[in-house]
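K.L.:
Just to be clear, the model below is a prediction. Sequence and coordinates:
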Amino acid sequence: MTSTEAWNRTPFRRVWAGSMVSELGTAVSTLAMPLIALRMLSADPLEVSILTALPAAAFLLCALPFGVFVDNHDHRLIMIAADIGRALVTMAIPIAWALHLLSLPLLWAVTFVSGCLTVLFTLAYQSIIPSIVPRSGLVHANARMAIPPSVSEVLGPSIGGVVVGLIGAPLAVVFNCVTFVGSGALLSSFRVRDRPARPPRRRLLGEIRAGLEFVFTHRILRRITLCLGVTNFFVSMRTALVVVFVSKDLHASAAITGATLGAGSIGGVLGAVVGGRLIARYGDLTTLWKMKSSFGWVVILVPLGFHGAGVLVVAAGLFASSFTAMVFSIAQTSFRQSVCPPELLGRMNASIRWVIWGVMPLGAATGGVLATVADTRTALVVSAVGMAGSVVFVATREFRGSSIRQRER
């Protein structure tokens, strides 16, 4: 199946459009919420850090039980309910502001609950794709689905800045509520039978164990999960420090810092655009190996930046890193959807997400400690070496000649 054939399926177009709408809205809130904390509630850096860490905490706490829930209920209805829930919860911010009841604990609570609903939405949408696109179209479908988050990373901060500047941070959150409603409306406009027959239900822990066992007893999925977990740990180290490195150590202006970081987002967009073609040519597993072995080492450019034109070196490293990560993400998502039984999709996705998101707060904390004990550049070198070294998990024969199409034969 070609990219055009996948796109011509109405359910897939609606899911894609809903994702694009909600991603842009979320990008606005991602900017607005910290600004509310800083400018209106006089939050200190630790309090803002807690705010930004809560979405990852939601994945760590909720992913596994939510995976069980997703496997037992209609995926489309879950996504609609999550959108409506996020719209209602997020509206608490502008309402509290209008009533002069806005507080930091409320901001934390809204962020965490919204993060939990995002976990539910994400697991359901990753599980619904194999139901609305045939297996031969998974790569092209996942490549298309990678575009909304990539575009929102590029355009989101600019749109968020304009919206916040025009109507203020509390009212800018309303924009996000509207996008959630729009996403829910798009998902309500089609029907699909995507709930597979399941064996008799077990207790919650037994259901969770089934998902974890599938991931960690499957030789290739286990390697992919470990590779992603190690990569995300070291990426989180870099994410926590790269702004400090560029703006403080390299003495770049705010505009130059933003442009340098934006280069990474552009790399992700390019990866989403060409990822499907690369996977169609080399196969999903071989693409994982090629991305890690060929481009994975370019991340070492980030800590090699220097004052002045040296920010271009940092930008090149971020661009290559995001490009590699996006193509890798499309390939591994398509692979795991193709090998997982339909009745386990929610728990399989939840198990992998639980691992690869759970390590991120640890990585960020480790980066902060290392930068304090040594310096920022040293911490970024360790981060780059760790990201590049994760190639060892995909440096086996299985990753050098297999694809979805070959397995179907």
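P.N.:
Received it, and whenever you're ready, just let me know what you need. Numbering: from 1, shown residues only.
K.L.:
all contacts plus neighbour counts: C-alpha atoms, from now on.
P.N.:
Noted.
K.L.:
buried ones in the one helix or strand Ala320 maps to?
P.N.:
Ala320 belongs to helix 311-339 when assigned by DSSP states H and E. The neighbour-count check on helix 311-339 (16 or more other C-alpha atoms under 10 Å) flags 311-338 as buried.
K.L.:
same for that helix, what does it pack against?
P.N.:
Other elements packing on helix 311-339 under the criterion 3 or more C-alpha pairs under 8 Å, 6 or more residues apart in numbering; DSSP states H and E are helix 104-132, helix 138-145, helix 254-282, helix 284-290.
K.L.:
any idea which helix or strand comes after that helix?
P.N.:
helix 345-358.
K.L.:
after that following helix, next one along is what?
P.N.:
Assigned by DSSP H and E, the successor of helix 345-358 is helix 360-373.
K.L.:
Which residues does that next one contact?
P.N.:
53, 56, 232-241, 376-380, 383 (C-alpha atoms under 8 Å, 6 or more residues apart in numbering).
K.L.:
Narrow those to those that are buried.
P.N.:
For the contacts of helix 360-373, a burial check counting by 16+ other C-alpha under 10 Å picks out 53, 56, 232-241, 376-377, 379-380, 383.
K.L.:
Any idea how far apart the tips of stretch 339-347 sit?
P.N.:
End-to-end distance of stretch 339-347 (C-alpha to C-alpha, to the nearest Å): 13 Å.
K.L.:
And for stretch 165-173?
P.N.:
End-to-end distance (C-alpha to C-alpha), stretch 165-173: 12 Å.
K.L.:
Give me the nearest residue to the residue at minimal distance from the centre of the chain, chain neighbours excluded.
P.N.:
In the chain, the residue lying closest to the centroid (C-alpha atoms, centre = their mean) is Pro149, at 7.6 Å. Nearest non-adjacent residue to Pro149, counting by C-alpha to C-alpha, 6 or more residues apart in numbering: Glu23, 6.0 Å away.
K.L.:
now the angle from the host helix or strand of that neighbour to helix 104-132?
P.N.:
Assigned by DSSP H and E, Glu23 falls within helix 10-35. On the basis of axes from the mean of the first three to the mean of the last three C-alpha atoms, to 10 degrees, helix 10-35 is oriented at 160 degrees to helix 104-132.
K.L.:
Alongside the first one, take a look at this:
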Amino acid sequence: MRTTVDEIKKFAGFIAEKLNNTSSKVCVCLPEKGVSALDAPGKPFYDPEATFTLINELQRLIQTNENQQVKVYPYHINDPEFANALVDSFLEISMKNSKDASPQHSEPNQDLHVDFSKNKSSGYEIISYSPSDFPDARPENLLRTQAIMQQLKDQINKGIPIIGAGAGTGISAKFEEAGGVDLIVVYNSGRFRMAGRGSLAGLLPFADANAVVLEMANEVLPVVKEVPVLAGVCATDPFRRMDYFLKQLESIGFSGVQNFPTVGLFDGNFRQNLEETGMGYGLEVEMIGKAHKLGLLTTPYAFSPDEAVAMAKAGADIIVAHMGLTTSGSIGAKTSVSIEESVVRVQAIADAAHRINPHTIVLCHGGPISGPREAEFILKRTKGVHGFYGASSLERLPVEQAITSTVRQYKSISIE
């Protein structure tokens, strides 16, 4: 039975103490939307704040390691989906670790070896979001974002880079997850890219960018089981009421947002004209701020130190230092900054973000950073940059190379 918040904290402490003293392999599955039939919406003990407190305390107090995990699911304890999650977790801890046994799970990042000791903050950081600071956010959103950020911070503390990926198809998303990716982003250029068109098609008037993302959600969200999936949002869309659109994205299962299509990829007079006519980067900053207040995970692109500052002030959880259109491949850019210049630019963006919020996670993306070796080059020469986000480099280029190579192997067969 639910009592007071203080007593709930004591219950959580009692549970955590028992678990922390066990040597068995344990997976703690926590339902965000309620822990009994009596605290479902409309029932006598329905209290989202109390549920949030219980789950938040358990996440904070239970010590996680390779044998002890804590997973938070966006379900009520009596939902069939939560029952399925329990079964999956039971099977996972009952069998040998499939990721260790299956080599393809590590292939995408096998060449990326980075020492993050220089990037770690002192001490162990506990991520905590207070409901009082997010009056517009649903408690389950805050719990989910807190869990994601804590997992990413734990990974950084272990010296493992954060890897995010764009997905333009369901099969891309499915096997990005199988490869161990940390974040998946769905946006309109992914559809163009996987249709054999250049990624910049996503910036031109060939389709309604936000509508395309809603369509792609039906293809991607059902096949991704655990990795957070974010939506690319065109914040300058004059035909969307952004507050409602963000809630729509939240309701269909997206964990967060990114600002794409973005005017950050435009420069010169055209960019200036966009800014002057009410379609500038400021709308993207505003959108990220609104999403942050809703408790969604926010991972915006920034193209300059000033933009990084603006996004950090808006509450961005992760800032992606964008170096321009990705090079390489059949439809990649032929012109970009050098890899050496990218080191300087990425560092400047990271430094600017950390001046506002030292705990901001920073990733690099685009331009000449088109593969694991290039990402490693950047990460080994920067400080406070925690990983890489790839779109073309994690989706288009691997497909181009694999299909071309496979067809050539078939064509090399002799029938004589």
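P.N.:
Thanks, I have the structure now. Since the model is a prediction, treat every value here as computed from it, not as a measurement.
K.L.:
Would you pull the TM-score for this pair?
P.N.:
Between these two chains, after superposing, the TM-score reads 0.26 (TM-score structural alignment, normalised by the length of structure 1); 176 aligned residues with a C-alpha RMSD of 7.0 Å.
K.L.:
Relative to Ile224 of structure 1, which of the helices and strands packed on helix 311-339 of structure 1 is closest?
P.N.:
Across these, Ile224 of structure 1 has its closest neighbour in helix 284-290 (8.9 Å, C-alpha to C-alpha).
K.L.:
May I see the buried residues of that closest one?
P.N.:
284-290.
K.L.:
From Asp306 of structure 2, how far off is Ala321 of structure 2?
P.N.:
12 Å.
K.L.:
So between these two, which is more surrounded?
P.N.:
Ala321 (29 against 14; other C-alpha atoms under 10 Å).
K.L.:
what about Leu58 of structure 2, how many neighbours?
P.N.:
21.
K.L.:
that older thread, go through the helices and strands packed on helix 311-339 of structure 1 and pick out the most buried.
P.N.:
Of all these, helix 138-145 carries the top mean neighbour count, a mean of 26, counting by mean count of other C-alpha atoms under 10 Å.
K.L.:
Run the chain-centre distance for that helix.
P.N.:
15 Å (C-alpha atoms, centre = their mean, to the nearest Å).
K.L.:
what's that helix in contact with?
P.N.:
1-3, 6-7, 12, 16, 19, 129-130, 133, 272-273, 275-276, 279-280, 330-331, 333-334, 337-338.
K.L.:
at 6 Å instead, please
P.N.:
3, 272, 276, 330, 334 (C-alpha atoms under 6 Å, 6 or more residues apart in numbering).
K.L.:
Run the angle between it and helix 104-132 for me.
P.N.:
150 degrees.
K.L.:
returning to that earlier point: is the residue nearest to the centre of structure 1 in a helix, a strand, or coil?
P.N.:
Assigned with DSSP: H, G, I helix; E, B strand; the rest coil, Pro149 of structure 1 falls in the helix class.
K.L.:
measure it to Asn142 of structure 1 for me?
P.N.:
12 Å.
K.L.:
got it, and Thr378 of structure 1?
P.N.:
36 Å.
K.L.:
As TSV, the helices and strands packed on helix 311-339 of structure 1 with distance to Ile95 of structure 1 would be great.
P.N.:
Output for these, formatted as TSV (distance: least, C-alpha to C-alpha, whole Å):
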stretch	distance to Ile95 of structure 1
helix 104-132	11
helix 138-145	33
helix 254-282	32
helix 284-290	46
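K.L.:
between those, which one is nearest to Ile356 of structure 1?
P.N.:
Once those are compared by C-alpha to C-alpha, helix 104-132 is nearest, at 13.3 Å.
K.L.:
now the angle from that closest one to helix 345-358?
P.N.:
Put simply, helix 104-132 of structure 1 runs at 140 degrees to helix 345-358, going by the same axes, to 10 degrees.
K.L.:
Point out the other helices and strands that helix 104-132 of structure 1 packs with.
P.N.:
Here helix 104-132 of structure 1 touches helix 45-71, helix 75-90, helix 345-358, going by 3 or more C-alpha pairs under 6 Å, 6 or more residues apart in numbering; DSSP states H and E.
K.L.:
can you redo those helices as a markdown table with distance to Val164 of structure 1?
P.N.:
Converted to a markdown table, these look like this (distance: least, C-alpha to C-alpha, whole Å):
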| stretch | distance to Val164 of structure 1 |
| --- | --- |
| helix 45-71 | 18 |
| helix 75-90 | 16 |
| helix 345-358 | 29 |
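K.L.:
out of the ones you listed, deepest packed?
P.N.:
The highest average neighbour count among those, using mean count of other C-alpha under 10 Å, belongs to helix 345-358 at a mean of 25.
K.L.:
contacts for it?
P.N.:
Residues contacting helix 345-358 of structure 1 (C-alpha under 6 Å, 6+ apart): 60, 63-64, 67-68, 70-71, 123, 127, 211-212, 228-229.
K.L.:
before we move on, the earlier item: narrow the buried ones among the contacts of helix 360-373 of structure 1 to those in helices?
P.N.:
53, 56, 232-241, 376-377, 379-380, 383 (DSSP state H).
K.L.:
Good, wrapping up.
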